[in-house]
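Engineer: okay, predicted coordinates and the sequence, questions at the end:
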Amino acid sequence: MTHRQVMEALSGLLLAMFVAMLSSTVVTNALPRIVSDLHGSQTGYTWVVVATLLTMTATTPLWGKLADLFDKKLLVQLALVIYVVGSVVASLSSSMGMLIAARAIQGLGIGGLSALVQIVIAAMVSPRERGRYSGYLGAVFAAATVSGPLIGGVVVDSALGWRGVFFIGLPFAALALVLLQKTLHLPTVKREVRIDYLGSTLIVAGISVVLVWVSLAGSQFAWASVTTGVLVAAGVVLLAAAVLVEIKVAHEPIIPMQLFRDRTVALATTASVFVGVSLFAGTVYLSQYFQTARAMTPTEAGLMSICMVGGLSLSSLVTGRVITATGRWKRWLVGGAALLTVALVLLGTIDESTSLVEVGSFMALLGIGVGATMQNLVLAVQNSVPLAQLGAASSVVAFFRSIGGSVGVSVMGALLATQVSTKVNEGLTQLGVDPGQTHESHSIPDLASLPAPVRSVFEQAFGESFGHIFMLAAPFALLALLCVSFIEEVPLRTSNTELTAMERQVADASPEATAELVETTLVGAAGRAETDRP
């Protein structure tokens, strides 16, 4: 494909990716208002995010496998339709349960879009050129992350209210469907289809049980309790069974375990888990920090997010261009992971009184680190696997990044709920106020409606607690740095065409050696045919 043809096909793909990213960022600034209106708790706040991450995580490998078996364009369009259905249901939600279910439906579509867009780009463009187009993908990610909080904040503060937030992505989804139909034309390879239903079911069940445990422990039951033991044991058994099925039973495994024999794939997917923790910690909880600890409106919180997204946008574009020009990618992974670690340590020092200039600087560093690592981890894996496994390998990286995000959001949400509840109860008791008369345990009240002394207690509790959860995320970024440091840098392929072992020998051999190789191969084939004759 020429550059023009690639860019035409990318128009619909990038718009589809914009829809997927927008659906997450546009809701973050609305969540405090949504949870307050629907009388939800901090656990409910967490699960509005986790429900989307869970279904996105669990289905990403399935979408990747389907991409190796079916028409990729049709799959992208199907993912868009599922997203639209989830958005409409979310806008009509009358309870936290209904909203969480709608967000789970949205996650199905988002999982397809986030996996399939990168798979289609990989099918069109060689690894060496892919850094250039990954830069465009990073720019779209940044644009959605910048515009989402701003648009979401403005809509929430308008007459449309928070329900209008879920309609924002619908026009973009409709336009993406039309553009994909007109511009994306990829060959479809037909072969026998065997979907690993058992493996995918066990993966979904195992991850769900683990997330239920980490999100509810500390509020609904104690960390050290019989319920914890049952949930942990069930999660371990289900995930172990899933691994066994993928290795021994499945003909077309959702997660091909042989991929992890490759050192680059194993280290990059492990690093993506830890990067996921950092990414979602920043996008989910910084918005809540500004609204609960700094008394900002959703619009003002959206403006603050520009700091992080500006760094992410610049980092994605620059690293993509430089990698395409030089073919060197490891140094950017190492540098990005190092910045992630430093940024999270610095964010771990914030509270309700920290200078906004300092907070914005820390957010910019976090964005630069995410931009340099997230897309380039996918690129490193795609460069290390055969073309036939491109879809599965790409989705595996996204899958493990989403696992990191899901578990990270759940753990940090549970820690935040426990710490805030404890600090608020202590603060209100010192004021001589009965905590039970002002709020329910682990609930998120409308701070604007509270008396000034009580509101100050909540703001201080939230401010101190957010610093603790960012500090908790810092060791995970350090582990990501260790993983990418041990990845062996392999020069990026300049073509998607794969050579067989014989073709590589022929390409490298002299004319005389080539003739001898061909003659040896033909004689060997004739001998085998004679031996096999009845």
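Structural biologist: Arrived safely, thanks for sending.

Engineer: please count neighbours and contacts with C-alpha atoms only from this point.
Structural biologist: Fine.

Engineer: just say helix, strand or coil for residue 252.
Structural biologist: coil (DSSP: H, G, I helix; E, B strand; the rest coil).

Engineer: also this one, for the comparison:
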Amino acid sequence: MTSGFLIIIAKLSDIFGRKNFIVLVLGSFIAFSIGCGFSNDMTTLIVVRAFQGIGGGGMYAMAFIVLPEMVPISKHALYTAILASTIALAGLSGPLIGGTVNRNHDNTFAWRWIFLLKESSKKWRALTVENFKSIDVIGLLLLLGASILFVTALEKGGTRYSWYSVITLSLLIISFVLWVLFWTWEWYQSNHETKQEPLGPHLRGAAMTTVIINLPQRFHVVNGNSPLEAGYRLLALTISIPFGSFIGGFLVQKLCIPFIWVLMGFAPLQIAGLVLLGFSSSNKDISRAIYGYQVVAGLGLGGSLGVSIMMIPFIATKQDMATLKRKDFEDQRVIRLAAVGMSGSGQFRALGGSIGIAICTNVLNNHITSALSSILSPIQLNELLQSTEVLTKFPPRLLAITRKAYSDAYNTQMLLLAAFSAATLMTTVLFWERTPRRMTKS
């Protein structure tokens, strides 16, 4: 749900005001977080969690939107690096906090504290008919439908439903049609005078999001670490991602190196780190080398994230991101369209993360099914795919075989993410210009 609402929230904040929408999405996130904390069954938790994701996505989007409007152009690189570092630290601290809260497995209320964090309320201005006339409802529905159906198909295909089942194929086909209609509609909106403002104006996020989730799982399943131990073994990645982001900002702002050169320099680090992680040992004891691999991957991921955010104002058209000259903000339409440039990048980065997780989950499930179907009974295999906690019931020999299968699956995931990163490097080349864009000290 988070990846489907970022651009939509950006456009609504244009119409109803930044402050009002920050308060709204924050209040929504808090309210549904409380709802998650008091959920009594899985169905309720899933539904309320989806609405919490909308509020969380709104908070994510609004941070990117207000940055160029509040920060002088000369300080864009610094604050963008801080923002990128905050995102990385927030994502990487999740396993540590979650592991700490759930350390006592006998305390069934422990997980609820993850959601019961804050409360807040504020007032916001009245809505007008003219506000609603500016909403691109068609574009909003097309984008939302295309994003959600595509991610759902990737998550369920090959696990609950066959890739060739009617449900999976229908979701993929309908999603494809909706994407085509969305981009066609946005092209029309951008080239014709209409009362609605176009929603549409990048897939960099699969690697970092998936690594943050999959590495702790590997430490827990393959190496037998507790959730807390699995979380702190990510510290090498936790530290190196923000550090890479600040290095990228220094190269771009202080040394005035073109954006594309810096991105192409960080990409090999990202690819190399993921490839090295893809050849991790299946032994229960963790090799110290894996922390070095995390540092290499983290520097590449952090540098790429920070620079890709910094470069938006310098590569987008004025219509999509007009922050190069402060006087441009005298044009209210330019202000509204500027929000789409930042939130659009955030949406596709989040969507890339969702797609990466869905694909890697399918790779894991298919590999485990293929490797263990002749060893485990159908009931055991189904229980294992639902929760790895059943490993505590396996005898030592079967446990060793299962851990080896999971190790191979996690290695395959890392190599797949390295391929994603290589594809990202190829798309970066599309930004090549005879005179590459860079920041100037002036």
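Structural biologist: In hand now; what should we look at? In this text the structure is predicted, and so the values were computed from the model without any measurement.

Engineer: quick check: closest non-adjacent residue to the residue nearest the centre of the second structure.
Structural biologist: With distances taken as Cα atoms, centre = their mean, residue 350 lies nearest the centre of the second structure, 3.4 Å away. Nearest residue to residue 350 of the second structure, sequence neighbours excluded (Cα to Cα, 6 or more residues apart in numbering): residue 3, at 5.0 Å.

Engineer: what's the burial count for the counterpart of that neighbour in the first structure?
Structural biologist: In the first structure, the residue matched to residue 3 of the second structure (TM-score structural alignment) is residue 57. Number of residues near residue 57 of the first structure (other Cα atoms under 10 Å) recorded here: 31.

Engineer: what residues are up against residue 57 of the first structure?
Structural biologist: 111, 398-400, 402-403, 406 (Cα atoms under 8 Å, 6 or more residues apart in numbering).

Engineer: of the residues you listed, which stay in contact in the second structure?
Structural biologist: Cross-checking the contacts of residue 57 of the first structure against the second structure gives 111, 399-400, 402-403, 406 as conserved contacts, using both residues aligned by TM-score structural alignment, their matches' Cα atoms under 8 Å.

Engineer: the second structure: which residue goes with residue 248 of the first structure?
Structural biologist: Aligned partner of residue 248 of the first structure by TM-score structural alignment: residue 188.

Engineer: quickly find the element holding that match.
Structural biologist: Using DSSP states H and E, residue 188 of the second structure sits within helix 166-191.

Engineer: elements contacting the helix or strand just after that helix?
Structural biologist: Remark: after helix 166-191 of the second structure, the chain's next helix or strand is helix 206-221, criterion DSSP H and E. With contacts taken as 3 or more Cα pairs under 8 Å, 6 or more residues apart in numbering; DSSP states H and E, helix 206-221 of the second structure sits against helix 76-101, helix 227-232, helix 332-372, helix 396-428.

Engineer: could you redo the last one with a cut-off of 10 Å?
Structural biologist: helix 76-101, helix 227-232, helix 235-249, helix 259-277, helix 289-310, helix 332-372, helix 396-428 (3 or more Cα pairs under 10 Å, 6 or more residues apart in numbering; DSSP states H and E).

Engineer: surely residue 50 of the first structure and residue 100 touch.
Structural biologist: Yes - using Cα atoms under 10 Å, residue 50 of the first structure makes contact with residue 100 at a distance of 8.7 Å.

Engineer: settle it for me: which of those two has more neighbours?
Structural biologist: Taking neighbours as other Cα under 10 Å, residue 50 of the first structure and residue 100 compare with residue 50 leading, 30 against 22.

Engineer: residues near the residue nearest to residue 388 of the second structure when sequence neighbours are not counted, how many?
Structural biologist: Nearest residue to residue 388 of the second structure, sequence neighbours excluded (Cα to Cα, 6+ apart): residue 221, at 7.0 Å. If you count neighbours by other Cα under 10 Å, residue 221 of the second structure ends up with 22.

Engineer: check residue 532 of the first structure too.
Structural biologist: 8.

Engineer: likewise residue 28 of the first structure?
Structural biologist: 27.

Engineer: surely it and residue 146 touch.
Structural biologist: No - with contact defined as Cα under 10 Å, residue 28 of the first structure does not reach residue 146; the gap is 11.9 Å.

Engineer: who touches both of those two?
Structural biologist: residue 302 (Cα atoms under 10 Å, 6 or more residues apart in numbering).

Engineer: what range in the first structure does stretch 261-276 of the second structure sit on?
Structural biologist: Residue span in the first structure matched to stretch 261-276 of the second structure, by TM-score structural alignment: 331-346.

Engineer: apologies, that question was intended for stretch 409-424 of the second structure.
Structural biologist: Mapping stretch 409-424 of the second structure onto the first structure (TM-score structural alignment) gives residues 465-480.

Engineer: mean per-residue distance, the matching stretch versus the second structure.
Structural biologist: With mean Cα distance after the TM-score superposition for the first structure, stretch 465-480 of the first structure departs from the second structure by a mean of 1.1 Å once superposed.
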